[in-house]
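Chemist: Generate a structure from the sequence data that follows.
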Amino acid sequence: MANTKSAEKRNRQAQKRRARNTNVRTTVKTAVKKARETIATKDATKTGDALKDAVRTLAKAASKGVLHKRTASRRIARLTKAARKATTAAK
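Modeler: Presented below is the predicted three-dimensional model:
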């Protein structure tokens, strides 16, 4: 429990940030899930669009500080690799 005005303010700020970070993380998970589902279908055009969206959301989360930049980079690389493998196997 906060005892001072400044501690109360920091607590309010932390709650706002926590809510914002949760929302961003949820958006990232949804985008990655959609990308993985479209990769499984092996449809090149849908896969490209879903991958683009997932990469954008991961990069944005990293720039906001919700995800570490290397974590985002690793996830982007793995998604891209899976998409490339799926589309080349379909050809």
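Chemist: C-alpha from now on. contacts and neighbour counts both.
Modeler: Fine.
Chemist: which residues touch the residue nearest the centre of the chain?
Modeler: What sits nearest the mean C-alpha location of the chain, by Cα atoms, centre = their mean, is Val28, with 2.8 Å. Counting by Cα atoms under 8 Å, 6 or more residues apart in numbering, Val28 touches 54, 57-58, 61.
Chemist: quick one more, to check against the first:
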Amino acid sequence: MANTPQSKKRARQMLNRTTVNKARRSRIRTFLRKVEEAIASGDKSAASAALQAAQPELMRGVTKGVLHKNTAARKMSRLSARVKAIA
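Modeler: The predicted structure follows:
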């Protein structure tokens, strides 16, 4: 348990940061789910539009420290390949 004033403050900061990061991660997952659903429906225009909306969210997650840069790049690459494969 936190004993010093500094460690108590750090514990409070971690709680706040955890809630913010959880909201950011959830928002990113929502955008990715929209892309997945558009791919599953087979609508290429909707899928590409959803991908265009998801790209800045993924990159924002990288700059905010929620995702690693390579993780976001990998997700973008795989999703764009799947969207491109829709006939």
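Chemist: Which residue in structure 2 aligns with the residue nearest to the centre of structure 1?
Modeler: Using TM-score structural alignment, the partner of Val28 of structure 1 in structure 2 is Ile28.
Chemist: tell me which element that match is part of?
Modeler: For Ile28 of structure 2, the host element (DSSP states H and E) is helix 5-41.
Chemist: check contacts around the residue nearest to Lys46 of structure 1 when sequence neighbours are not counted.
Modeler: Excluding its sequence neighbours, the residue lying closest to Lys46 of structure 1 (Cα to Cα, 6 or more residues apart in numbering) is Thr38, at 6.4 Å. Counting by Cα under 8 Å, 6+ apart, Thr38 of structure 1 makes contact with 46-47, 50.
Chemist: Counting neighbours, which of those residues end up buried?
Modeler: Listed as buried from these are 47, 50; burial here means 16 or more other Cα atoms under 10 Å.
Chemist: Compare the contacts of Thr38 of structure 1 with structure 2 and list the ones that remain.
Modeler: Compared against structure 2 with both residues aligned by TM-score structural alignment, their matches' Cα atoms under 8 Å, those retain 46-47, 50.
Chemist: Strands - which of these land there?
Modeler: Per DSSP state E, strands hold no members of these.
Chemist: Just the closest of the residues you listed to Arg17 of structure 1, please.
Modeler: Nearest to Arg17 of structure 1 among the kept ones among the contacts of Thr38 of structure 1: Ala50, at 27.5 Å, using Cα to Cα.
Chemist: Next, find the distance separating Leu15 of structure 2 from Lys9 of structure 2.
Modeler: Here the distance between Leu15 of structure 2 and Lys9 of structure 2 works out to 10 Å (Cα to Cα, to the nearest Å).
Chemist: Also Ala85 of structure 2?
Modeler: From Ala85 of structure 2 to Lys9 of structure 2 the distance is 50 Å (Cα to Cα).
Chemist: Over to Glu37 of structure 2?
Modeler: Taken as Cα to Cα, the span from Glu37 of structure 2 to Lys9 of structure 2 is 42 Å.
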